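Chemist: Pasted the sequence and its predicted model underneath.
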Amino acid sequence: MSKIAFVYPGQGTQYVGMGKELYENNERARLLFDKIFSSLDIDLKKVMFEGPEETLKSTEYTQPAIVGLSLVLTELLKERGIRPNYVAGHSVGEFAAFGGAEYLSLEEAVKLVAKRGEIMKKVAAKVDGTMAAILGLDSGKIQEVLRNISGVAEAVNFNEPNQTVIAGTREAIEAACVALKEAGAKRAMPLAVSGPFHSSLMKEAGEELKKYADKLNFNIGEIKIIANTTATFLDSNEETKDEIYRQSFGPVKWIDTINKLKAEGVTKIYEVGPGKVLAGLIKKIDKDIEVINIDSLESLKTL
């Protein structure tokens, strides 16, 4: 029997006005958003709906904005009778997965990711780090080249067979981009990010976030989460807390995640949240999986 998965996008998919149409035209969405907004110490509603863009791009706003919209859309999908067998999220999207799998309540998941955004901003400000996307070179070759780079330069996001993201100190990543192009990469593109996310430079963020996560009780239920760092299921409270800790400075194994979903019998994936980035990556990993984007009121109406 074919199975369904929900997947959740990460940072970079945000835009000013995200969720506003839903808020103004769907009473259930408005109630859910108000729950989220009232649970936070920041004015997320104003920044999401009105901007400015620079503020929305700041990590402590971006992360709860993406996760908040993703989870409101998830609730509306479930109310239409569409429930996933599995969930997974790309980077910060994993925190939407905690809510989507009902391991945490809507407000708990958004408060957790808001804390993550706050901590990651603080830790990233201490290190002069960045990230770059490497296109057209096998991840094994990328890792081989990085071993010869001075300083911290690590492969962190294994997005699809021809796209791997690297992260580390600014100087090391600049040197790595040159070396990787010489090794055959088609492109090595610096990313407009505020830190070296998922690299070992962010370990302090993982340690701080774990202290916060230790206070939470995860309701491990029927819907299973596939973890970013291992591409295996999270089956217990301890495993879930350990993933929250490791994910801050560990890899996003997206190729392995999609292959795991396929192996579990998933034939249809709903990308739930802003943008269509994951749909593009999934098609490059496995063309046979059907992907449906749920990012707006209109997309819900067409179901």
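Modeler: Here it is on my side, so go on.

Chemist: Please make it C-alpha for all contacts and neighbour counts, starting now.
Modeler: Noted.

Chemist: what's the burial count for Ala183?
Modeler: 13 (other Cα atoms under 10 Å).

Chemist: which non-adjacent residue is nearest it?
Modeler: Spatially, and ignoring its direct neighbours in sequence, Ala183 is nearest to Val145 (7.7 Å; Cα to Cα, 6 or more residues apart in numbering).

Chemist: Check Gly273 too.
Modeler: Here the residue nearest Gly273, using Cα to Cα, 6+ apart, is Ser70, at 4.1 Å.

Chemist: Check Tyr103 too.
Modeler: Asn219 (4.3 Å).

Chemist: element containing Gly250?
Modeler: Per DSSP states H and E: Gly250 is located in neither a helix nor a strand.

Chemist: which residues of the stretch 101-250 of the chain fall in strands?
Modeler: 129-135, 153-160, 163-169, 187-190, 224-225 (DSSP state E, counting those that start in this stretch).

Chemist: Got another one to weigh against that:
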Amino acid sequence: MKHAFVFPGQGAQFTGMGKSFYDNNAQARSLFEKANEILGFRISDIMFEGSEEDLKQTKVTQPAVFLHSVIGYLCLTNPRPEMTAGHSLGEFSALVANGALGFEEALRLVAIRANAMQKACEITPSTMAVVLGLDDAKVEEICATITDDVVVPANYNCPGQLVISGTKTAIARAIDLLKAAGAKRAMELAVGGAFHSPLMAPAQAELAAAIEKATFNTPICPVYQNVVAKAVTDPQEIRQNLISQLTGAVKWTQCVQAMIADGAGRFTEVGPGKVLQGLIAKIDKNAATDGISTGLEEAVAK
């Protein structure tokens, strides 16, 4: 059975994240200081001591979650991934883990992505909503009935949990229709905008330009990318899928199913929280999961 490493996305952040790595490991300290230099502000201070509001800003959240995940991974002793995947932003962490991107290159791309998405959010009042207890096909069908506005499936998290994305008005209409169709729950999320929808198109050109200039290597193992939900090893395909991901859906359920079909028997989540471990258990109750989320002592123990 193969060992898969998976990495969380935006929403997993918490005050104090990464501090135990910094306090206990010289390599981690060096990487945090390099990140502060690249970003032009002390993100480590915000991660360790900032408020929940400070951490919620997209331009902070995305690099913070990336840093927590990647520094945690790089502090592991000989992790040897046989496949990797990340949820949305987490895909960049997955690409560092499998060697497709270097740490500094990936951090620069994450910062550009975060700022571009923040700007796109400011253009149109938009949001996301989580839908529980309906089949994916029913949610897709209801979104498709709203033809005069933007609302699309955005995150296929696990069976019975799908996040939709769109304008504020379209999301409000969709929530009413989804509840009427029998959703156990349909509620707006506290997010900055309509991620993974056509409303992110203004951010795409900026990210695409940066990705085209970046150096991508042939990875040591496949990455299962969000928009295609299958193993990818070709650097040019990886680039294109990263660009498409901004406006395309995160097919997390399908990614995990593909990894299991290709032999994944153990999933290790590296990064803040345990969200992906919970989703994987709902996708396949037989999948073995564990995680590295808080500090070096955990990393060593694994």
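Modeler: Okay, I see it. These numbers come from a predicted model, not from an experiment.

Chemist: quick one: the helices in structure 1?
Modeler: Using DSSP state H, the helices found in structure 1 span residues 20-25, 27-38, 44-50, 53-57, 59-79, 93-100, 106-124, 139-146, 170-182, 203-213, 237-247, 254-263, 277-285, 297-301.

Chemist: For the residue of structure 2 most remote from its centre, give its distance to Val139 of structure 2.
Modeler: Relative to the centre of structure 2, the most outlying C-alpha is that of Ala180, 30.4 Å out, by Cα atoms, centre = their mean. As judged by Cα to Cα, to the nearest Å, Ala180 of structure 2 and Val139 of structure 2 stand 12 Å apart.

Chemist: ok, now which ones touch the residue nearest to Gly273 of structure 1?
Modeler: Counting by Cα atoms under 8 Å, 6 or more residues apart in numbering, Ser70 of structure 1 touches Tyr8, Ala96, Val272, Gly273, Pro274, Asp295.

Chemist: Tell me who's in contact with the alignment partner in structure 1 of Pro198 of structure 2.
Modeler: When structure 1 is aligned by TM-score structural alignment, Pro198 of structure 2 is paired with Ser200. Contacts for Ser200 of structure 1 (Cα under 8 Å, 6+ apart) come out as Gly168, Phe249, Gly250.

Chemist: Please apply the same query to Leu56 of structure 1.
Modeler: Contacts of Leu56 of structure 1 (Cα under 8 Å, 6+ apart): Gln14, Tyr15, Val16, Val47, Met48, Thr62.

Chemist: sorry, back to before: do you know how far the residue nearest to Ala183 of structure 1 is from Ala176 of structure 1?
Modeler: Between Val145 of structure 1 and Ala176 of structure 1 the distance is 8 Å, computed by Cα to Cα.

Chemist: Between those two, point out the one with more neighbours.
Modeler: Legend: neighbour count by other Cα under 10 Å for Val145 of structure 1 and Ala176, higher for Ala176 (28 against 16).

Chemist: From Arg185 of structure 2, how far off is the residue mapped onto that one from structure 2?
Modeler: Aligning on TM-score structural alignment places Ala176 of structure 1 opposite Ala174 in structure 2. To Arg185 of structure 2, Ala174 of structure 2 is 12 Å away according to Cα to Cα.

Chemist: For Ile112 of structure 2, which non-adjacent residue is spatially closest?
Modeler: Closest residue to Ile112 of structure 2 apart from its sequence neighbours, by Cα to Cα, 6+ apart: Leu207 at 6.5 Å.

Chemist: Hmm, the one you found is touching Ala114, no?
Modeler: No: using Cα atoms under 8 Å, Leu207 of structure 2 is not in contact with Ala114; the gap is 9.4 Å.

Chemist: Need the contact partners of stretch 271-291 of structure 2.
Modeler: 6-8, 12-14, 17, 65-66, 68-70, 72, 157-159, 253, 256-257, 265-270, 292-294.

Chemist: Chain neighbours aside, what residue packs nearest to the residue mapped onto Thr289 of structure 2 from structure 1?
Modeler: Taking TM-score structural alignment, Thr289 of structure 2 has Val291 as its aligned residue in structure 1. Of all residues not flanking Val291 of structure 1 in the chain, Ile269 sits nearest, at 4.8 Å (Cα to Cα, 6+ apart).

Chemist: Now do the contacts for that neighbour.
Modeler: Under the criterion of Cα under 8 Å, 6+ apart, the neighbours of Ile269 of structure 1 are Ile4, Ala5, Phe6, Val7, Ile289, Glu290, Val291, Ile292.

Chemist: residue contacts, the third one?
Modeler: In other words, Phe6 of structure 1. Pro84, Tyr86, Val87, Ala88, Gly100, Ile269, Tyr270, Glu271, Val272.
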